[in-house]
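A.B. asks: sequence-free structure coming up:
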């Protein structure tokens, strides 16, 4: 049951609170280092798989499907905004991926991507997760911004809340996957936690900007929803799935992805 006080808020404020929640779950994952210095690789791979499943399900159920339905209701060609926005979102992440220096989990420093830099490995790891969080925050913001004109095209407050909950759930392993390697490399518990939670700070910023943009330019809404979906799928295929499958725990990671998809689908159908 969504509280009445939350329902009464403007979509931008709702987006801010929702993305503050997703940031908070990232911080909760990063707090793992206050109790443990390492994490079992099977557990980590299952959590990364779970995160991938959540993001795949959210991309369709919470973003692409409403975009298609909105376009149909408006009398447009339903596949155009979905296709254009989806590919544009992937292209956007591809471009950022080639520009901003970052390092994927479990790779040596020489495998860092983006513009060459002398940044420390720890900063590159934080940047990798921060890049993930841009489309996640944007997706939540756009979902709430879509409610400015009421529940249209399958975009409902329940669906937006479900998306925020799903993104929050999959942010836990992201916080862990930044903080634990930093702790293993000799950082103090507090520094490891600080950098881990800092990777999620971009989500409230992206969320508020996403909500504001679709309210200000309403015709862009189906494109914006699809754009966020494309950006999230890029992250899943380019990093989360390969990382979860890079060790010998492929079955565990795959089961995690199936469970993540099922949980996100259940949340969206039940609340949306």
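C.D. replies: Alright, I've got the coordinates. As the structure is a prediction and not an experimental result, all values here were calculated from the model.
A.B. asks: Every contact and neighbour count from this point should use C-alpha atoms.
C.D. replies: Noted.
A.B. asks: so where do the helices sit in the protein?
C.D. replies: 4-7, 11-30, 41-58, 65-73, 79-99, 121-145, 157-184, 189-198, 202-216, 221-235, 241-244, 250-271 (DSSP state H).
A.B. asks: Below is an additional structure, to be compared with the one above:
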């Protein structure tokens, strides 16, 4: 933590984004050991990722947004509501425009394209890594404001939580690609590439907050809204597909993911 204290907030966001991407790459490396991924395990991993994102959206983003807006020119719920809905609207627009395939259904969404199925599968994961990177960037960028509700420990706990759920996410990209007879090396490269957007969006989020200080409550809620959109649109529905009456596995994953993120945020933040 002392090392991070000596780095400007935008630099801290870059380091955190590279960390979360690194765990995505580490998860993608599982393709060198496995060619198949059990459906129950995949559902549990998706549920875990959803739980982490739900908890992070409230404990690390929405709650601070409301608290720091108190005493401001507008009621404290305004930045939270406006930012939250704005984040969801942004992801909805991206969802309609960016060509991608949802892994569980195989349904193609976005603008029609002739791109390969493997590229579209990776784009689907990349799509929901954007709000994760933004959330990390906004958390670290908020440190530059000197706001009492934004702490280095809290930002680190958020990055740890996002990184933790990125590990199984990386495996959930690379292993299915291997099952489609793609080489192990190529499957790994595609899998880790899905996380490259996180350090980029982290820097963008941090820079926006640093240079436009008053938007911090809105930016926090925006990141939360974008993450909840991904959870509701993709993670939870896909974790419940093909469970043959065993949807409890995915539900338990959500509960465990939420508890782990809540524990880290309260204990460290």
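C.D. replies: Now that the structure is in, tell me what you want to look at. Keep in mind that this is a model prediction, so the values were computed, not measured.
A.B. asks: Any idea which of the helices of structure 1 gets closest to residue 114 of structure 1?
C.D. replies: Nearest to residue 114 of structure 1 among the helices of structure 1 is helix 79-99; the distance by C-alpha to C-alpha comes to 4.3 Å.
A.B. asks: Looking at the helices of structure 1, which is nearest to residue 115 of structure 1?
C.D. replies: helix 79-99 (5.3 Å).
A.B. asks: give me the stretch of structure 2 that the closest one matches.
C.D. replies: With TM-score structural alignment applied, helix 79-99 of structure 1 matches the range 77-97 in structure 2.
A.B. asks: ok, back up a step: hey, which of the helices of structure 1 is tucked in deepest?
C.D. replies: helix 221-235 (a mean of 29; mean count of other C-alpha atoms under 10 Å).
A.B. asks: Mind listing residues that contact it?
C.D. replies: The contact list for helix 221-235 of structure 1 (C-alpha atoms under 8 Å, 6 or more residues apart in numbering) reads 55-56, 58-60, 63-64, 66-68, 70-71, 81-94, 132, 135-136, 138-139, 142-143, 146, 214.
A.B. asks: Residue 140 of structure 2 -> structure 1?
C.D. replies: In structure 1, residue 140 of structure 2 lands on residue 144 (TM-score structural alignment).
A.B. asks: Does that match touch residue 160 like I think?
C.D. replies: Yes: at 5.8 Å, residue 144 of structure 1 and residue 160 qualify as touching, with contact defined as C-alpha atoms under 8 Å.
A.B. asks: for the residue nearest the centre of structure 2, what are its contacts?
C.D. replies: Among the residues of structure 2, the one closest to the centroid is residue 132, at 2.9 Å (C-alpha atoms, centre = their mean). Listed by C-alpha under 8 Å, 6+ apart, the contact set of residue 132 of structure 2 reads 162, 198, 223, 227.
A.B. asks: What range does stretch 13-21 of structure 2 cover in structure 1?
C.D. replies: Taking TM-score structural alignment, stretch 13-21 of structure 2 hits residues 15-23 over in structure 1.
A.B. asks: mean shift of the matching stretch relative to structure 2?
C.D. replies: Here stretch 15-23 of structure 1, set against structure 2 after superposition, deviates by a mean of 0.4 Å using mean C-alpha distance after the TM-score superposition for structure 1.
A.B. asks: Same question for stretch 88-97 of structure 1.
C.D. replies: So stretch 88-97 of structure 1 averages 0.2 Å relative to structure 2 (mean C-alpha distance after the TM-score superposition for structure 1).
A.B. asks: Reformat the helices of structure 1 as TSV; add distance to residue 106 of structure 1.
C.D. replies: Shown next, in TSV, are these (distance: least, C-alpha to C-alpha, whole Å):
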stretch	distance to residue 106 of structure 1
helix 4-7	40
helix 11-30	17
helix 41-58	11
helix 65-73	35
helix 79-99	17
helix 121-145	9
helix 157-184	9
helix 189-198	16
helix 202-216	23
helix 221-235	16
helix 241-244	8
helix 250-271	16
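A.B. asks: which ones are touching the counterpart of residue 241 of structure 1 in structure 2?
C.D. replies: Matched by TM-score structural alignment, residue 241 of structure 1 corresponds to residue 236 in structure 2. By C-alpha under 8 Å, 6+ apart, residue 236 of structure 2 lies in contact with 46-47, 50, 250.
A.B. asks: closest to residue 184 of structure 2 among those residues?
C.D. replies: Among the contacts of residue 236 of structure 2, and counting by C-alpha to C-alpha, the member closest to residue 184 of structure 2 is residue 46, at 22.2 Å.
A.B. asks: residue in structure 1 matching the closest one?
C.D. replies: In structure 1, residue 46 of structure 2 lands on residue 48 (TM-score structural alignment).
A.B. asks: doesn't residue 240 make contact with that match?
C.D. replies: Yes: counting by C-alpha under 8 Å, residue 48 of structure 1 touches residue 240, with 6.1 Å between them.
A.B. asks: which of the contacts of residue 132 of structure 2 also appear as contacts in structure 1?
C.D. replies: By both residues aligned by TM-score structural alignment, their matches' C-alpha atoms under 8 Å, these still in contact after alignment to structure 1 are 162, 198, 223, 227.
A.B. asks: Name the nearest of those residues relative to residue 149 of structure 2.
C.D. replies: Of those, the one sitting nearest to residue 149 of structure 2 (C-alpha to C-alpha) turns out to be residue 223, at 16.4 Å.
A.B. asks: Show me what the closest one lines up with in structure 1.
C.D. replies: Using TM-score structural alignment, residue 223 of structure 2 pairs with residue 228 in structure 1.
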